[in-house]
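J.: no sequence on this one, just coordinates:
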């Protein structure tokens, strides 16, 4: 049995997952997440590791591999690092074995990833960091509208007359929203319009890497935004794509899950070669 920890250091949130893996069987033992805000992310990483070890009733020397992903390449004590596309692909497949594509939408950008039945990345594309299709953009808009982020999805689905945002640039898109508020456009119509604009760009990303059928798993911070998920599915249906967008209550952890599982795989390979590193 291999015991691993996966740590996904995002721009806004740190996610950590502890797994036990034996052959094809894997058990998710413990988890931890926290928003970074203005705190030291590396101190939060240490806190996260201690938390999952405590939850699992384990000492650090019982961990075979500590894998990082995202912005965690410089984490002290990690055994190895995996690219974000690789970990989100594997994590998405863990959450839904039927997934053949991934939409990972984080605080600063979004990416579309096409995968096979093993979770191998076949191709991917990313949005730019300034795009109005990120978690940070929606957080700014919700603050301006005076609503909580938890309300965004529900309000969006109540829209009667969506007001689309025309600009891709986040700064200009926020200006669009300010103008809409001055014209007394209801928040629900503003949010649905934003979701539809985001959905259009994300669907273009999917089509650019030839995703036209199968399950598209949402991961990252916006995976649980029900308004965005619905807008993406509506857009897919409108364009007659043979795809179904899916989300999971644990979609936020996809990167950490993938890091832990790939860490277990690498540990077994290195063990077979007699070249095992150690998690410290």
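T.: Happy to help now that I have it. Values in this document were obtained by computation on a predicted structure and should not be read as measured data. Residues are numbered from 1 along each chain as shown.
J.: going forward, measure contacts and count neighbours with C-alpha atoms only.
T.: Noted.
J.: can you list contacts of the helix or strand containing residue 33?
T.: Using DSSP states H and E, residue 33 sits in strand 25-35. Strand 25-35 has contacts (CA atoms under 8 Å, 6 or more residues apart in numbering) with 12-21, 44, 48, 51-53, 55-56.
J.: mind listing which of those residues are in strands?
T.: Members of the contacts of strand 25-35 lying in strands (criterion: DSSP state E): 13-21.
J.: now for the residues you listed, which pair is the farthest apart?
T.: For the ones in strands among the contacts of strand 25-35, the farthest-apart pair by CA to CA is 13 and 21; their separation is 25.3 Å.
J.: surely residue 219 meets residue 90?
T.: No: Residue 219 lies out of contact with residue 90 (CA atoms under 8 Å); the separation is 11.2 Å.
J.: remind me, longest helix of this protein?
T.: When the chain is parsed with DSSP state H, its longest helix is helix 187-208.
J.: put this beside the first:
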């Protein structure tokens, strides 16, 4: 019985449940003094409670509870940029209001709010920044106040940014790209200790060859005629050969005349 209770499978399930429970318990109270935009809603001044009710990988389901009321709002959130606990607003809101960008929970994650695409486009244009957006209609999500983990798993997220197009880039436009979660860890294949160490070393630039030392240039005098450097030995051999041929010819002629006289 003890082996069954503490098997690796049961322990893994227990750890996952504990992590999910801790994550879901994250909450923060914020006091708003002016009208403030959140996804799909404008909050009036008052004290609100923001909490994480579910999570999946880099996505969260965020719940905002209204003061002195059972009314609440659910919407999507993603992993935000690390900063001290508290609320960070966009520099410019949607229609002149403040707009919450992200909330950092004390001893917990930082959650960036995901706005519907129409509001996200306005925020991107006003702030000249990247805004994470969602299109609930394309995922057939009608009631966001009943978001589930299964829904946030399949819904497509986009990153909207302000740009300019047309001749001389004078026409304002919104660029939509698939949302890519921030990379928090770089995995290295198991290649062995020595090879992994080499992967982390910066590439050394190739050593450039040492240039040869400069030498002074000598200006040579102009030579108008070629020097007589040829040897006379071939001419001597030629004259000697001709002399021998001549002597043999004379000897042959003399012998021929002697034979004729006899």
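T.: Ah, there it is. Being a predicted model, the structure only gives us computed values, none of them experimental.
J.: Could I get the TM-score for this pair?
T.: Remark: TM-score between the superposed chains equals 0.22 [TM-score structural alignment, normalised by the length of structure 2]; 98 aligned residues with a CA RMSD of 5.9 Å.
J.: Can you spell out which helices and strands pack onto the next helix or strand after the longest helix of structure 1?
T.: Where DSSP H and E defines the elements, the next helix or strand beyond helix 187-208 of structure 1 is strand 213-219. Secondary-structure packing of strand 213-219 of structure 1 (3 or more CA pairs under 8 Å, 6 or more residues apart in numbering; DSSP states H and E): helix 84-95, strand 99-105, strand 242-246.
J.: How many residues are close by the residue nearest to residue 87 of structure 1 when sequence neighbours are not counted?
T.: Spatial nearest neighbour of residue 87 of structure 1, chain neighbours left out: residue 258 (4.1 Å); criterion: CA to CA, 6 or more residues apart in numbering. As a burial measure, residue 258 of structure 1 scores 31 neighbours (other CA atoms under 10 Å).
J.: ok, and what's touching the helix or strand containing residue 258 of structure 1?
T.: Per DSSP H and E: residue 258 of structure 1 is located in helix 254-273. Helix 254-273 of structure 1 has contacts (CA under 8 Å, 6+ apart) with 2-8, 15-19, 21, 64-70, 80-82, 84, 86-92, 94-95, 219-220, 276.
J.: List only those of these flagged as buried.
T.: 2-8, 15-19, 21, 64-70, 80-82, 84, 86-92, 94-95, 219-220, 276 (16 or more other CA atoms under 10 Å).
J.: ok, the residue nearest to residue 246 of structure 1 when sequence neighbours are not counted to residue 94 of structure 1 distance?
T.: Of all residues not flanking residue 246 of structure 1 in the chain, residue 217 sits nearest, at 4.8 Å (CA to CA, 6+ apart). Remark: distance between residue 217 of structure 1 and residue 94 of structure 1 (CA to CA, to the nearest Å) = 10 Å.
J.: How about residue 193 of structure 1?
T.: From residue 193 of structure 1 to residue 94 of structure 1 the distance is 32 Å (CA to CA).
J.: now residue 178 of structure 1
T.: Here the criterion is CA to CA. By it, residue 178 of structure 1 lies 41 Å from residue 94 of structure 1.
J.: Ok, residue 122 of structure 1 next?
T.: Distance, residue 122 of structure 1 to residue 94 of structure 1, using CA to CA: 17 Å.
J.: One more: residue 262 of structure 1?
T.: Residue 262 of structure 1 is 12 Å from residue 94 of structure 1, where distance means CA to CA.
J.: Mutual contacts of these two, please.
T.: Common neighbours of residue 262 of structure 1 and residue 94, counting by CA under 8 Å, 6+ apart, are absent.
J.: Only the buried residues of the stretch of helix or strand residue 240 of structure 2 belongs to, if you could.
T.: Using DSSP H and E, residue 240 of structure 2 sits in helix 233-261. Residues of helix 233-261 of structure 2 include none that count as buried (16+ other CA under 10 Å).
J.: just stretch 2-19 of structure 2 next, same as before
T.: By neighbour count on 16+ other CA under 10 Å, the buried set for stretch 2-19 of structure 2 is empty.
J.: contact partners of it?
T.: By CA under 8 Å, 6+ apart, stretch 2-19 of structure 2 touches no other residue.
J.: hmm, who's touching the helix or strand where residue 228 of structure 1 lies?
T.: For residue 228 of structure 1, the host element (DSSP H and E) is helix 226-238. Helix 226-238 of structure 1 is contacted from outside by 152-157, 192, 195-196, 198-200, 202-203, 222-223, 242-247, using CA under 8 Å, 6+ apart.
J.: angle of it against helix 187-208?
T.: With axes from the mean of the first three to the mean of the last three CA atoms, to 10 degrees as the basis, helix 226-238 of structure 1 and helix 187-208 are set at 50 degrees to each other.
J.: In helix 226-238 of structure 1, which residues are buried?
T.: When neighbours are counted by 16+ other CA under 10 Å, the buried residues of helix 226-238 of structure 1 are found to be 226-236.
J.: Now flag whichever of these is closest to residue 111 of structure 1.
T.: Residue 111 of structure 1 lies nearest to residue 232 out of these, by CA to CA, at 14.0 Å.
J.: how near is that closest one to residue 113 of structure 1?
T.: Distance of residue 232 of structure 1 to residue 113 of structure 1, given as CA to CA: 15 Å.
J.: Was I right to think residue 55 of structure 2 contacts residue 23?
T.: Yes: using CA under 8 Å, residue 55 of structure 2 makes contact with residue 23 at a distance of 7.4 Å.
J.: Of these two, which one has the most company?
T.: Neighbour totals were compared for residue 55 of structure 2 and residue 23, and residue 55 leads with 21 against 18 (other CA under 10 Å).
J.: Doesn't the more buried one lie inside a helix?
T.: No: judged by DSSP: H, G, I helix; E, B strand; the rest coil, residue 55 of structure 2 forms no part of a helix; its state is strand.
J.: neighbours around the nearest residue to it once chain neighbours are set aside, how many?
T.: In space, residue 55 of structure 2 comes closest to residue 61 once its chain neighbours are excluded; the distance is 6.1 Å by CA to CA, 6+ apart. Counted with other CA under 10 Å, the neighbours of residue 61 of structure 2 add up to 23.
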